[in-house]
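Engineer: The sequence isn't on hand, but the structure is:
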């Protein structure tokens, strides 16, 4: 039986889920608040099991064409000298920088291109209300449109509207880890030579630059430690002013970055938070990706969890012939160990990554140099290789067929 599925969120998890659902004979629709696909954004990575999903989607050629060939992460001092560095090769792509890094907007664009021909996108709209019963979900959109769907999926990120409507208030599921992060594009003040560079200042502050496709530009990063702040995340001017107050007077390229801040048209700001939802479904509503499980930027793996979660959710719905009562618990059971693993924070968490004192910064840099030394680096690489993703994807290429009878295997 064909099932209609409304997916809230047109970023990564939403289109990936729609891709797989469409191949199984479902009729997915994506609603996205933005007026059109959003380009740019921060750099994300594809690693481990998510590479397998991307390969089964036939997207790896496009991803490799769009990827940023980053060489690694370097901590720098106020005068620009390197204090410590970790190359991609050191951990075979399992470290802070993966072997496949790509701008979030580029990956979203690839997923959009793979789905836009046969999946309806409702741009510039969002869900205002959900009313579910035994046979479906009545959805009221902010535009005033009212439609009915068999199932609804929240793939709308950390601040999920679907989760708020169907599960409860955000504060029940989003846990602040003690920091805030912003990204935006600037003219590059120096050749980065494909390295991500981070300058740490006392007070738990990071000033970073990350390569862009065009070497004339870079993605700027301003992050700081702080208890919860009371702010309007839609008031961009106020958030930019907050950053100016926090970072004025610091060294390295901070002045250059702050000077570009007022005119940044791709500005992003958010808290460093984890999303923990004990049960990912409520009746006919289910969550995927950051809306249901997010370890924060400190943990990473958000894109991987989105791609893998979309694949598993679609697979369980297909295996259950669309019966959400069976499919949703099976989806969580398949994903839970992997989610738990990839939501783990690195040793020391935000305190180690963003020290409050000059002594703490020197200790972190010295620890990094020790871990990347000839003595310890090989052992570290072996340890990373010995911890595979805690999930084994089902190979559904034989049983999964789209409406015209083409298998996933035949299109790759």
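Structural biologist: Everything's here; your move. Just so we're clear, the structure is a prediction, and the values are computed from it rather than from any experiment.

Engineer: use CA for all of it now, contacts and neighbours both
Structural biologist: OK.

Engineer: Skip the chain neighbours and tell me the closest residue to residue 243.
Structural biologist: Closest residue in space to residue 243, ignoring its immediate chain neighbours: residue 222 at 7.6 Å, by CA to CA, 6 or more residues apart in numbering.

Engineer: which other helices and strands contact the one helix or strand that neighbour maps to?
Structural biologist: Per DSSP states H and E: residue 222 is located in strand 217-225. Under the contact definition 3 or more CA pairs under 8 Å, 6 or more residues apart in numbering; DSSP states H and E, strand 217-225 sits against strand 174-187, strand 205-211.

Engineer: quick one: that strand to strand 205-211, angle?
Structural biologist: 160 degrees (axes from the mean of the first three to the mean of the last three CA atoms, to 10 degrees).

Engineer: okay, the angle between strand 217-225 and strand 174-187?
Structural biologist: Using the same axes, to 10 degrees: strand 217-225 against strand 174-187 is 150 degrees.

Engineer: check contacts around residue 198.
Structural biologist: Taking CA atoms under 8 Å, 6 or more residues apart in numbering, we find residue 198 in contact with 73-76, 206-209.

Engineer: redo that, cut-off 10 Å
Structural biologist: Applying CA atoms under 10 Å, 6 or more residues apart in numbering, we find residue 198 in contact with 73-77, 80, 82-83, 85, 205-210, 220-222, 252.

Engineer: and residue 36, which of the helices and strands packed on strand 217-225 is closest to it?
Structural biologist: strand 174-187 (18.8 Å; CA to CA).

Engineer: Compute the inter-axis angle for the next helix or strand after the closest one and strand 217-225.
Structural biologist: Once strand 174-187 ends, the next helix or strand along the chain (criterion: DSSP H and E) is strand 195-201. Orientation of strand 195-201 against strand 217-225 (the same axes, to 10 degrees) gives an angle of 30 degrees.

Engineer: adding another structure so you can compare the two:
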């Protein structure tokens, strides 16, 4: 049994995954989570490629399968709810915004919590607690908590998300490492609206915004997904009333099921709202403090984050020993527990861009981000490059799919709403 004592800050996917790897390796582990209880719902995450391989190796697939979302495809609908393009999940071949195995972040975290409860080992799990101060030295780290308690640890792992307090205390202000990508995203659970096709993610876009309704693992409920393209507003941080006012303003008159979704937003117990941002860190550790998951590398909430983020959060190796095979108390000997699985393919943020059709997956000649007259806020340079890159990738993907006589009818239906000819679609 190791004499090491590791503190994990954050009880989400990354924190619970690394805690599971640590206690299975005989390492005493303490997890602190700011929330008072496990948080349900949240964004759907894909398990494909390395992410699925890691989940299988950790013995998590039975639980994941029980909670998987039955998502069969994606459609775009107009203001009356009429689908003008339908894309079955198989069409994406693992490179799009949906996959054959999807699970909400809350359910995946619950699967990990169940595995933690069943695993032998020394685990202290504290809800309603978070890190307040860090005082590292050559022998360890003295940690002060918001409750007033203190503790001494050999290693601190910051898995506390994109707005990581651990990162701020160890590396400096968030603004030093964050790039705003031009918008906000929101998720919440609602009763399944009448008329929603079972098993399909339906998307409706208006200038500057997009609304999606996707299936949920729980019968009778669905997930609302909202994307807003607008300038950054620091006043939105932590102000739920202001966040919901922005959503209502940008979706005003959107048609389809928008009124139903907005009514449900008022009473949703799992309402989530955050900016689309990229986190870039120069290193994963400083001394005895290590970052993991979104605290270390977060590309967007709907791009890389929903498809390979799970792989980055889950440990890539069974054990936590370094190359020497010894647990010597140094951070490098524990890096294996949080080793990042390389991401696969390109992000999918472009599939969700809300505008007047310029960013639908078959549009040609779309305005560059921020171009006058496109109805959207101008994007920062980094965000504009990100947006344009995914527009080109998306266009190439759809052109590859729409080939042959079997899709000629689909081309005829898609082209008119976009102002295109069927001939142009085939070019």
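Structural biologist: On my side now, so go ahead. Given the structure is predicted, the values throughout are model-derived calculations rather than measurements.

Engineer: tm score of chain vs chain?
Structural biologist: Comparison of the two superposed chains (TM-score structural alignment, normalised by the length of structure 1) gives a TM-score of 0.82, and 370 aligned residues with a CA RMSD of 2.8 Å.

Engineer: circling back to that earlier point, just tell me the aligned range of the strand holding residue 222 of structure 1 in structure 2.
Structural biologist: Using TM-score structural alignment, strand 217-225 of structure 1 lines up with residues 221-229 of structure 2.

Engineer: ok, average deviation of that stretch from structure 1?
Structural biologist: Compared with structure 1 after fitting, stretch 221-229 of structure 2 deviates on average by 1.2 Å (mean CA distance after the TM-score superposition for structure 1).

Engineer: ok, so what distance separates residue 91 of structure 1 from residue 126 of structure 1?
Structural biologist: 41 Å (CA to CA, to the nearest Å).

Engineer: same deal with residue 235 of structure 1?
Structural biologist: 19 Å.

Engineer: more crowded one of these two?
Structural biologist: residue 126 (23 against 9; other CA atoms under 10 Å).

Engineer: sorry, back to before: just send the helices and strands packed on strand 217-225 of structure 1 back as CSV, with distance to residue 297 of structure 1 too.
Structural biologist: Shown next, in CSV, are these (distance: least, CA to CA, whole Å):
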stretch, distance to residue 297 of structure 1
strand 174-187, 9
strand 205-211, 14
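
Engineer: For residue 242 of structure 1, which of those strands is the nearest?
Structural biologist: Of all those, strand 174-187 comes closest under CA to CA, at 11.1 Å.

Engineer: quick one on the thing from earlier: how big's the offset between the helix or strand that the strand holding residue 222 of structure 1 is followed by and structure 2?
Structural biologist: Remark: after strand 217-225 of structure 1, the chain's next helix or strand is helix 236-247, criterion DSSP H and E. Once the two models are superposed, helix 236-247 of structure 1 sits on average 1.6 Å from its counterpart in structure 2 (mean CA distance after the TM-score superposition for structure 1).

Engineer: Give me the mean deviation of the following helix or strand past helix 236-247 of structure 1 from structure 2.
Structural biologist: As assigned by DSSP H and E, the chain's next helix or strand after helix 236-247 of structure 1 is helix 254-260. By mean CA distance after the TM-score superposition for structure 1, the fitted helix 254-260 of structure 1 averages 1.2 Å away from its aligned residues in structure 2.

Engineer: Show me what helix 254-260 of structure 1 is packed up against.
Structural biologist: Packing partners of helix 254-260 of structure 1 (3 or more CA pairs under 10 Å, 6 or more residues apart in numbering; DSSP states H and E): strand 174-187, strand 205-211, strand 217-225, helix 236-247.

Engineer: on that earlier part again, residues contacting the residue nearest to residue 243 of structure 1?
Structural biologist: 180-184, 198-199, 205-209, 243-244, 246-247, 254, 257-258, 269 are the contacts of residue 222 of structure 1 under CA under 10 Å, 6+ apart.

Engineer: Which ChimeraX command selects the buried ones in these?
Structural biologist: Buried members of these, defined by 16 or more other CA atoms under 10 Å, are picked up in ChimeraX with:
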select :180,181,182,183,184,198,199,205,206,207,208,209,243,244,247,254,257,258,269
